[in-house]
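**Student:** Using only what follows, build the 3D model:
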Amino acid sequence: MPNSRNRRRHKVDQEAGRRELISTSLQSAQHCLENQDFGTAYAHYLLVLNLAPELKNNVKETFQFTLFKWAEELDSLARIQDLFDCYEHALELFPNDEVICNSMGEHLFRMGFRDEAAAYFHKAVKLNPDFPDAKENFYRVVNWVVERWHFIMLNDSKRNLLYQKAIQNAVHSGYRSVLDIGTGTGILSMFAKKAGASSVYACELSKTMYELACEVLVANNLDGEIRLLHMKSLDIEIPKHIPERVSLVVTETVDSGLFGEGIVESLVHAWEHLLLPPKSNDGEVGAKNYGKVIPAGATIWGMAVECKEIRRHHRVGVKEIAGVCLPEVLEFHSPTYTPLNADETVEPYTTEKLSRIPGGYKPLTDHFQVLTVDFNNLQELKSFATRKPSKINIPVAKGGILDAIVIWFTLQLDDEHTLSTSPSEETCWEQAVYPVQGLLDYTVKSGDSVMMEVSCQDCYLRLQDISLATSDNGMDVERNFREKNSEAELCSALASLQTASKLERVGQECILESTEIALLNNVPYHECFKAAISKVLSTLSLHEQSQSMDVDSHSSEHHLEKNQNKNSDTPDPLYVLDVSEGFSILPVIAGKFGAVKAFSSVEKELHQKALVLISEANAFPKETLQFWLGHLQDESMVLQRPKSDKLWSIIILDVIETSGLIQQDVMEKAAISRCLLHSGGKIFPQHVMMYGMLVESESLVLETAVQGKDPTLGFNIAPFINQFKVPFRVFLDLSTLPYVPLSKSVELLRVDLMNPYMNNSRRDVKVQICKSGHVTGIPFWYHIHLEEDISLDTSSESSHWKQAAVVLEKPIPVQLGEELVLSIQYHKSNVSITVKL
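**Tutor:** Reported below is the predicted structural model:
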């Protein structure tokens, strides 16, 4: 059998060659790693693993290291496609490797691909539920891809029932082909199919929500009954995506301001391309011959209000902050003040749950109708983009301070069913808030009028040119202004008219985030920093003087040399670096303390100009304030020495996010900062104490997870949407959160920034129960210690920070006098709190 012998010999030779190639490639890979040639090393490892899959476990860790190093290099070279190709090859070899999945997600997230990043983080957590990096990454990104209002809305039984009844009525009336625009979890589509619709289509743009909806349909045995499209409704074509025009469109693509999710644009397109024509007025025909939209229409309502909480987030109400004067020519505004023709489209309103806003609100006018819209009228919908602004004049019913116009709407689902988003209703909706900015005087009295222009351009409801007109002997000054002829009468009218158009005086406008404005209004924050900065700088100055005197008394030769080189009356400056997030005037406050060079890390040019104006208004020497990023070639090196022979006297870090969580990477920053401090220098804050308490709160539960099948009217949605719940509820305000305290506040954690390596990563805390009930959450907040005797409380009334809470998986029944043990873990600036049972 010569041929068999040859084949065996050939196989032996092949195997020997394979082993030799594997051995050579492994050696070459190792050699490349030693020379930091990660790209070539990666190629060698790919070859080895393709030739010898049995070696996967042996080289896994080295392969991961090589992959991550090569990916960093590709990222720095902007070779994005090559980077993703590398990860795809790696995941083909290690499809169930949570570390590679997590790293892939991190690259995607940095590049702005949040949906895709969430999918990889989610997979990593499923593969290893105890992998802390993947869990924290997933919790950070999931709020973007599955927004929290999904949970609140799905728990709103009343809202769900009204939509179900309206859809049921339409289907029973003959509207049997249905398109659900922006389906989310698919609940409206399932309502239609359950009502008896013959064909149901649904579209969803978000990849994460589309995949979630696919799972929901399968779980409810409707995956073969509803055709789900991963696309925008604007891209749907007939017959490419759906076979023919439908008779009914259902949608809830409405935000708190009604139009912000693009409902007008999508319905114009639907009427022109996807829906049967609307019912004509010339006679009755079968329902199947014409189209209809649910909701049928809406009425938008408004009300002028006084609200301290809105005011402090949108208007700077102080003229002096910790001894620093704000110049008259500098005007601060929040982003809602951005004009319509700005380069970037900015939402012209914020949103608030007015029934839970801290300090409450006071109505200054009766509620008034802003506009109505008929979603079944194509011509009306098309006219919104071109319609001229309409003017509204509303009488003031009660005197006060005009802080905002609040908007809500009544959604007319059909002739029988409506739902309201009014602040007086128990609803899942928040209200749209249009802060009033730019007035010379915001006070109003009964009989005055609030005037505004209403438009619906660029898919947003806009309230523009909000102004006030005062009454003069019962006469409306604005109306009489147009009738007066004499110069004296004209001047009198103008004197009584307050206008909200931009101020005419020459000035510098600076747009700040609402949290940055709240920070400027936080007087205790700046006073505490002023006291702490003064204490450190005074100590360091005295120390330097005593050292100088000591040296001078022991060395007249040194004293002579020193005077020859520089004026002994001019002390060396002390260096202060502020790397806190966003706009901060702390460097200017530091600059008030003598020979100081204060470095700000603000990036935006307009923010830098504003700080320069403040410095000039306070007569600071030009060199006092400097912008640190301008001194750096690489922004990642923001924490480094100011000069080769100098160290920082003070480094200011942001430790707490305004959301109520600890800032990412803060301990890494603290470790670097500690090495860059002058002897006696300080990191601010020096340490942070985290406090919490046990509470019973139904609101926390309803806002975090869908509660079974009851609120979703029997459909099985909860297990799928709840995959995207997170154990933290952020941006809470404890002063208005409905809850029952079941314990007193206790210290949960101490984070020491001056000794970052001394922090315990795990501790247990005993908590005494002071009231029987069911523990559903653990709200927490912080005391930020700049010095031992100088601290800030993030739960105080003046705080620009919000609070956060851990929401338990299941309520824990407790009795008065019992003790619960909380396990606190601190990992890479992330805190987890669990109850030991």
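
**Student:** alpha carbons only for contacts and neighbour counts from here, please
**Tutor:** Will do.

**Student:** hang on, residue 697 packs against residue 739?
**Tutor:** Yes. Using C-alpha atoms under 8 Å, residue 697 is in contact with residue 739, at 4.4 Å.

**Student:** So those two - more neighbours on which side?
**Tutor:** residue 697 (20 against 17; other C-alpha atoms under 10 Å).

**Student:** ok, the more buried one - contacts?
**Tutor:** Residues in contact with residue 697 (C-alpha atoms under 8 Å, 6 or more residues apart in numbering) are 738-740, 775-777.

**Student:** try it again with 7 Å
**Tutor:** Listed by C-alpha atoms under 7 Å, 6 or more residues apart in numbering, the contact set of residue 697 reads 738-740, 776-777.

**Student:** Now do it against residue 807, distance only.
**Tutor:** 9 Å (C-alpha to C-alpha, to the nearest Å).

**Student:** and this one, so I can compare the two:
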Amino acid sequence: MEEVAKEYINYARQFTSTNSLSKAFDMYMLAFEKCPAIKNRYEPEFRNVIIQLNEMLAEDDRMEDLFNNFGKSIRMFPTNIHLLNDIGKYLYKFGFYSEAWNHFHDAIFLDTGTVNAEKNLNSVKNLLVDRWQYRLLNDKIRNETYRQAIHDTLKPFKDTVLDLGTGTGILSMFAHELKPIAVTAVDTSEAMTQLAECVTQGSGILDIVILNNVPTTMNFLDIGGKRSLLITEMFDAGLFGEQILQTLTHAWENFISNVGRILPKRAEFFVVGVKSDDLIRKYQLQSSTKTLLNIPNLNVHILNHNETYDSEDVHLYKDLVYMTDTKSLVKVDFNNPDDLMEKLKRTEPYEVEFRTKEKGEINAVIGWFNLYLSDKISLTTNPRSPKRSNAWQQAVFFDNIPRHVKENETIKLDFFMNAGKLTLGKDSNSHIVRISPEILRFLNDAEFINAVMGCIGMASVYLGQMTDMSQISIADLSPFPLFGLQMLKRGAQSLICVAKTLSDKRFFKKVFRANKVSLSKVNILVGDEWDQEVFGEDKYHAIVGNFLDLCGDIDLRMKEICLHLKHLHLLPGGLYMPAEIRMIAQVIRSHWVDINNKVYDENVCDFKVATHLNRFSISQNFCIDFGLLEYEALTDPVAVGTCSEEMVTDSALVVVKKGGEANAVLCWYSIELMEDLCEISTGRGDSFIDGLLYLPPKNVNLESGEEIKLLRSTDVEGAFKVTIEPPVPPPAAPKEPEESADAMDEAAALPTAAAAAAV
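**Tutor:** This is a model prediction of the structure:
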């Protein structure tokens, strides 16, 4: 049988060589059916075939054939974690999220070191349940204030309630406590409606009707008749961004009875001019960088994808100064349909006049709101209020052009209601150039930029020993090719670099022209569709690699390209940067981690939410801003391996310096640009690379002075995670045999052979 099976394997390889992948797949399956004993031997090449085949089927949208192939494969290899993970990725891609969850979970169950499957499972959880749900539900101020307002407003045994944007159903359960005639809850997310059903029924409430639908597509028949009380919390940091005006206008026309009302009753949005370099560098290119690039008068802002503001926890920015008085921008009466319609149709600007409080610069405008839930009860998101609700962040209108002001100066700004969402009016005298976040943050990382500039002289001397500067060719894959630009200015022959978007490419060209660099020397690759074949047979004197993602993770595609360039396209004796990248880890305790990844029932008025929502807790958290994360370090930082070449599983021992319950491992990188040159840490608030957190399933109790192991597990695909290996308690000291003349007593005091073997 094995000989016949091997013939099928040969046929399969021939079909693979001619790209007849479907036939090759069939041949492999026949071989394995004939002789199952050989299947593990040929599994790697079989899996390569099914990966290529399914990529082709996916491009042709042949889902049924794709999943049939996976079905056959998994029946042949039921415990193959790679196949389970691959199936999960396609299920995720095509929107079968529950099925994807199951396959990722099965892969992790078979091998907890399958990091890629774990990351994929986290992606499913993030998609199904937004992380802000945890923050919102853990906000006791919001929950208790809404509960009190609902109790003060609702008429027992008279009102019928509609909860729009119900989420986990908390507001509906608050209403249910007052025994209304009926409660109906609506949410656009299928996952959240299923979760709301679990939460309400788990709390013993069986008569709340929960519907999965888009409210603006429904009428009163869909909800069982018109309702007398509508409750909602469909607000974002900018108050109106979740289409609350459209939703409530539709509700007045379709859902609310003649005696109906809405909770909250009213809302008011406030704005203020501020200065914060730490805040604005996320959105605008800073003046020092523009001077370095010879574009001092260019307004360079983040590519906004039609977003008019961002959301931030403003109170965490230590350098933020309130430069003006606070102004009320918009007041809205949710119980007045005409007012809602007027806001929606308004084309005239909302004009605001600020009075400056001191001399200085205004480089951003921030906004927050008050919700007047009833005549007596209100909530605020004012960052300066100790009683603010932390369920919502504050709005940052990042396209404000920085301006220098004097004390008591009047500043006028216009805001518009654009499609039911507030926008800051454009300065007609200022043109804005847009670039990707990767470029903006890279160029605004002053410490890293200074380090790159500090390498130029040494690199020039080093490369000058190889050949004349006019012959030097460079590949710079940094978000912006600063090293390459500086070398071109010194006379280098050519540069190949990467721009994420066409807007970025236009920006690159502006900078090259401003520095009198001929564009004929520059080849700019755009997007991420290109691969290592684009480099052909070219060789480079210097290569600057970049595979660290903004979020703190490693971009495995870019790492493969960087290593390919380093090993196959670098001239002998050439310069590769960075010389080394080390991963640094530190065990911490952080309240922020707790409230953003787990719900605590005591925060939701003791309703049984945690059991259901905490199934969606994740084990990895990226995009951690070191300038904003509040935490307590339980150990010193320690290196847990390198990242420059192929990563392997590694570990490090570290002593606990402060006892307590650890709930995360905080990680960042130490980058050595050139050998024996100073290292730059990304564990800074102004770093262009964020930190990452690895979260244990349960908090780990640590004692001060004990030694623990941090383990960096790396799977075959290069994905990694860092875990705390709890200290193993020392074996108990053997009991001293009692002084006795009884030989049997002496024998009983000795360990048996079986016990020794077990130890």
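
**Student:** Superposed, how do the two chains score by TM?
**Tutor:** For this chain pair, the superposition-based TM-score is 0.84 by TM-score structural alignment, normalised by the length of structure 2; 712 aligned residues with a C-alpha RMSD of 3.6 Å.

**Student:** could you show me where the helices are in the stretch 301-450 of structure 2, in order?
**Tutor:** Here the stretch 301-450 of structure 2 has its helices, by DSSP state H, counting those that start in this stretch, at 337-345, 437-443, 446-464.

**Student:** Among those, which comes closest to residue 3 of structure 2?
**Tutor:** Closest to residue 3 of structure 2 of the helices of the stretch 301-450 of structure 2 is helix 437-443 (C-alpha to C-alpha; 55.2 Å).

**Student:** From residue 517 of structure 1, how far out is residue 438 of structure 1?
**Tutor:** Distance from residue 438 of structure 1 to residue 517 of structure 1, by C-alpha to C-alpha: 14 Å.

**Student:** tell me, how many neighbours does residue 317 of structure 1 end up with?
**Tutor:** Around residue 317 of structure 1 there are 14 other residues, counting by other C-alpha under 10 Å.

**Student:** Tell me the residue in structure 2 aligned with it.
**Tutor:** Mapped onto structure 2 by TM-score structural alignment, residue 317 of structure 1 lines up with residue 286.

**Student:** Its match touches residue 444, doesn't it?
**Tutor:** Yes. Between residue 286 of structure 2 and residue 444 there is a contact at 6.3 Å, judged by C-alpha atoms under 7 Å.

**Student:** Mutual contacts of residue 697 and residue 807 of structure 1, please.
**Tutor:** Common neighbours of residue 697 of structure 1 and residue 807 (criterion: C-alpha under 7 Å, 6+ apart): 776-777.

**Student:** what secondary structure does residue 669 of structure 1 sit in?
**Tutor:** Under the three-state scheme (DSSP: H, G, I helix; E, B strand; the rest coil), residue 669 of structure 1 adopts helix.

**Student:** wait, what's in contact with it?
**Tutor:** For residue 669 of structure 1, the contact set (C-alpha under 7 Å, 6+ apart) is empty.

**Student:** try it again with 10 Å
**Tutor:** Remark: with contacts taken as C-alpha atoms under 10 Å, 6 or more residues apart in numbering, residue 669 of structure 1 is in contact with 579, 638-639, 653-655, 753, 756.

**Student:** mind checking how far the helix or strand encompassing residue 67 of structure 1 is from the chain centre?
**Tutor:** Secondary structure from DSSP states H and E places residue 67 of structure 1 in helix 56-76. Distance of helix 56-76 of structure 1 from its chain centroid, counting by C-alpha atoms, centre = their mean, to the nearest Å, is 32 Å.

**Student:** Please apply the same query to stretch 401-408 of structure 1.
**Tutor:** Relative to the mean C-alpha coordinate of its chain, stretch 401-408 of structure 1 is positioned 23 Å out (C-alpha atoms, centre = their mean).

**Student:** okay, and it goes to which residues in structure 2?
**Tutor:** Under TM-score structural alignment, the counterpart of stretch 401-408 of structure 1 in structure 2 spans residues 361-368.

**Student:** May I see the buried residues of the matching stretch?
**Tutor:** Neighbour counts over stretch 361-368 of structure 2 (16 or more other C-alpha atoms under 10 Å) mark 361-368 as buried.

**Student:** re the thing from before, with neighbour numbers in mind, choose between residue 438 and residue 517 of structure 1.
**Tutor:** Between residue 438 of structure 1 and residue 517, counted using other C-alpha under 10 Å, residue 517 has the larger neighbour count: 23 against 19.

**Student:** from memory the more buried one sits against residue 316, does it?
**Tutor:** Yes. With contact defined as C-alpha atoms under 10 Å, residue 517 of structure 1 reaches residue 316; the gap is 6.1 Å.

**Student:** Next, show the common contact partners of those two.
**Tutor:** In contact with both residue 517 of structure 1 and residue 316: 332-334, using C-alpha under 10 Å, 6+ apart.

**Student:** just checking, residue 231 of structure 2 is part of a strand?
**Tutor:** Yes. With three-state DSSP as the criterion, residue 231 of structure 2 is part of a strand.

**Student:** Please say which position in structure 1 it maps to.
**Tutor:** Using TM-score structural alignment, residue 231 of structure 2 pairs with residue 250 in structure 1.

**Student:** For that match, which residues are in contact?
**Tutor:** Applying C-alpha under 10 Å, 6+ apart, we find residue 250 of structure 1 in contact with 163, 166-167, 178-183, 188-189, 192, 202, 292-296, 413.

**Student:** and for residue 697 and residue 739 of structure 1, which residues touch both?
**Tutor:** Common contacts of residue 697 of structure 1 and residue 739 (C-alpha under 10 Å, 6+ apart): 776-777.

**Student:** Not counting its neighbours along the chain, what's nearest residue 412 of structure 1?
**Tutor:** Here the nearest residue to residue 412 of structure 1 in space, its sequence neighbours aside, is residue 418; by C-alpha to C-alpha, 6 or more residues apart in numbering that works out to 4.6 Å.
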